[in-house]
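1. Fold the following and give me the result.
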Amino acid sequence: MIRLITLGLGGEGYLNFMGNEFGHPEWIDFPRGAQHLPNGKIVPGNNNSFDKCRRRFDLGDANYLRYHGLQEFDQAMQHLEETYCFMTSEHQYISRKDEGDRVIVFERGNLVFVFNFHWSKSYSDYRVGCLKPGKYKIVLDSDEKLFGGFNRIDHTAEYFTTDGWFDDRPHSFLLYAPCRTVVSMLSLRDPQRLILILIYIWC
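-> Have a look, this model is predicted:
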């Protein structure tokens, strides 16, 4: 969730190094021997150890570790950006920052992101404000089994907006927001999707 909110709100770039990636040790320390200073003092080395200067990318291939789910989610969220190009969109709007519910909702590009950071509360029929009317679908769900989640969200469910202002947005829809999850929703009125459909029909 921290990775996706960084990708979603962190600007036009995402640094997948020195913190966002998994598999590196607590700190980076390249092999070095003791250093003798001109004043006679000695700066101790690390016995030329490689222990803190390597990556454990193999951890992502171990299905029994949580690193596997993290690796899959990292790929999925980068694929989300490649597909919908939301990081370079001029449309950005944070509609909800609810300290009590621990929920953050924002729009970026043609997507609506719903984060539930609460450690134990899941919300049924949680109302989410949005700009575009019509039907929405889930395009990314952190609770999928592939990512180490519990599959609590039904991806076959259809989400339709109702008119009326909510969180300073002209429309809204209801969804289930399990604790410690994020979902990304796409409006099916998305012009990018219509272009892809027209290309498919033309071909």
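
2. drop to CA atoms for contacts and neighbour counts, all remaining ones
-> Fine.

3. Run through the neighbouring helices and strands of the top helix by length along the chain.
-> Assignment by DSSP state H gives helix 66-84 as the longest helix of the chain. Applying 3 or more Cα pairs under 8 Å, 6 or more residues apart in numbering; DSSP states H and E, one finds that helix 66-84 contacts strand 135-141.

4. quick one: buried residues of the strand it packs on?
-> Using 16 or more other Cα atoms under 10 Å as the test for burial, strand 135-141 gives 135, 136, 137, 138, 140, 141.

5. count of neighbours near the residue nearest to the first one when sequence neighbours are not counted?
-> Okay, so that is residue 135. Leaving aside its sequence neighbours, residue 135 sits nearest to residue 160 (Cα to Cα, 6 or more residues apart in numbering; 4.5 Å). Other residues within reach of residue 160, judged by other Cα atoms under 10 Å, total 16.

6. now swap in the one 4 residues further on and tell me
-> Using other Cα under 10 Å, the number of residues around residue 164 comes to 11.

7. can you check residue 33 too?
-> Neighbours of residue 33 using other Cα under 10 Å come to 13.

8. likewise the one 10 residues further on?
-> The number of residues packed around residue 43, counting by other Cα under 10 Å, is 10.

9. coming back round to it: looking at the buried residues of strand 135-141, which one is closest to residue 11?
-> residue 140 (19.9 Å; Cα to Cα).

10. quick one, the longest helix of the chain and strand 135-141 angle?
-> 140 degrees (axes from the mean of the first three to the mean of the last three Cα atoms, to 10 degrees).

11. Here is the second sequence; please produce its structure so I can put it next to the first one:
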Amino acid sequence: MIFKASSLLKIIKLITFTTSGGAYLNFMGNEFAHPKRVEFPMSSNEYSFHLACRQWELLDKGVHKHIFNFDKDIMSLDENERVTSRGSLNVHHCDDTNMVISFTRGPFLFVFNFNPEVPYQLYRVGVDEAGEYQLILNTDETKYGGRGELKSSQYMKKTSDRRADGCRNSLELALASRSAQVYKLVRILRI
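-> The predicted model follows:
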């Protein structure tokens, strides 16, 4: 249950972050930082902070550590690549049946598999620009509490000239269930 909730939380955070206009709010809230009850200082507890303290040591283990690592990497991704300032996004794939959404923003391709049970070995999504796309963020990595199902040979993908989603080119990607991936166009191919 924790794995499923953590997986969903990561893809919701990523889709919120990448579709926003650069605004993103992240905080260590009561739902994670207080495994016990929360009681803020007030007259009934003599203004005690005893139950109002965040438990920062939770970030050193388990699901809290994995989500914290993911949050840090999202922030680093935007700091290094300026994802949220790369123009408007272009949603070109929204498959309700398979529960997959894909869009581009500048040289980045974002693919979200919201299906809780079905992984896809060769899922085709369209891209306008022909070239090589490198995986730069994957919510299914073990450091984020995922299963790590992607193999190293799947980190670089080359487009085919097969049309998909109204785009001239496409990629065939492996998508773990309830996961998201960010690819960056690293080499443009002119045909």
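
12. returning to what we had before: in the second structure, what range does the longest helix of the first structure match?
-> Mapped onto the second structure using TM-score structural alignment, helix 66-84 of the first structure covers residues 63-81.

13. which residue lines up with the residue nearest to residue 135 of the first structure in the second structure?
-> Match for residue 160 of the first structure (TM-score structural alignment): residue 158.

14. That match and residue 129 touch, don't they?
-> No: with contacts counted by Cα atoms under 8 Å, residue 158 of the second structure stays clear of residue 129, the gap being 10.7 Å.

15. The first structure: which residue goes with residue 111 of the second structure?
-> So residue 111 of the second structure corresponds to residue 114, using TM-score structural alignment.

16. That match against residue 106, yeah?
-> Yes: in terms of Cα under 8 Å, residue 114 of the first structure counts as a neighbour of residue 106; the distance is 6.9 Å.

17. For residue 156 of the second structure, which residues are in contact?
-> Residues near residue 156 of the second structure by Cα atoms under 8 Å, 6 or more residues apart in numbering: 132, 133, 134, 135.

18. Strands along the first structure, start to end?
-> Using DSSP state E, the strands of the first structure run over residues 35-36, 42-43, 92-98, 103-108, 111-116, 123-130, 135-141, 159-160, 162-166, 169-177, 181-187.

19. got those as JSON lines, with distance to residue 193 of the first structure columns?
-> As requested, the strands of the first structure are arranged in JSON lines below (distance: least, Cα to Cα, whole Å):
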{"stretch": "strand 35-36", "distance to residue 193 of the first structure": "61"}
{"stretch": "strand 42-43", "distance to residue 193 of the first structure": "60"}
{"stretch": "strand 92-98", "distance to residue 193 of the first structure": "19"}
{"stretch": "strand 103-108", "distance to residue 193 of the first structure": "16"}
{"stretch": "strand 111-116", "distance to residue 193 of the first structure": "12"}
{"stretch": "strand 123-130", "distance to residue 193 of the first structure": "18"}
{"stretch": "strand 135-141", "distance to residue 193 of the first structure": "12"}
{"stretch": "strand 159-160", "distance to residue 193 of the first structure": "17"}
{"stretch": "strand 162-166", "distance to residue 193 of the first structure": "22"}
{"stretch": "strand 169-177", "distance to residue 193 of the first structure": "20"}
{"stretch": "strand 181-187", "distance to residue 193 of the first structure": "9"}
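
20. what's the mean gap between the longest helix of the first structure and the aligned bit of the second structure?
-> Comparison of helix 66-84 of the first structure with the second structure after fitting gives an average deviation of 1.0 Å (mean Cα distance after the TM-score superposition for the first structure).

21. May I see the buried residues of that helix?
-> 67, 68, 69, 70, 71, 73, 74, 76, 77, 80, 84.

22. Now do the same contact list for the second one.
-> Translated: residue 68 of the first structure. Residue 68 of the first structure neighbours (Cα under 8 Å, 6+ apart): 59, 60, 61, 62, 147.

23. And the last one, by the same measure?
-> Counting by Cα under 8 Å, 6+ apart, residue 84 of the first structure touches 109, 110, 192.

24. same thing with the fourth one?
-> Shown in contact with residue 70 of the first structure (Cα under 8 Å, 6+ apart): 60, 147.

25. ok, it to residue 62 of the first structure distance?
-> 11 Å (Cα to Cα, to the nearest Å).

26. likewise the third one?
-> With the distance defined as Cα to Cα, residue 69 of the first structure ends up 10 Å from residue 62 of the first structure.

27. just checking, residue 119 of the second structure touches residue 176?
-> Yes: Residue 119 of the second structure is within contact range of residue 176, at 4.5 Å (criterion: Cα under 8 Å).
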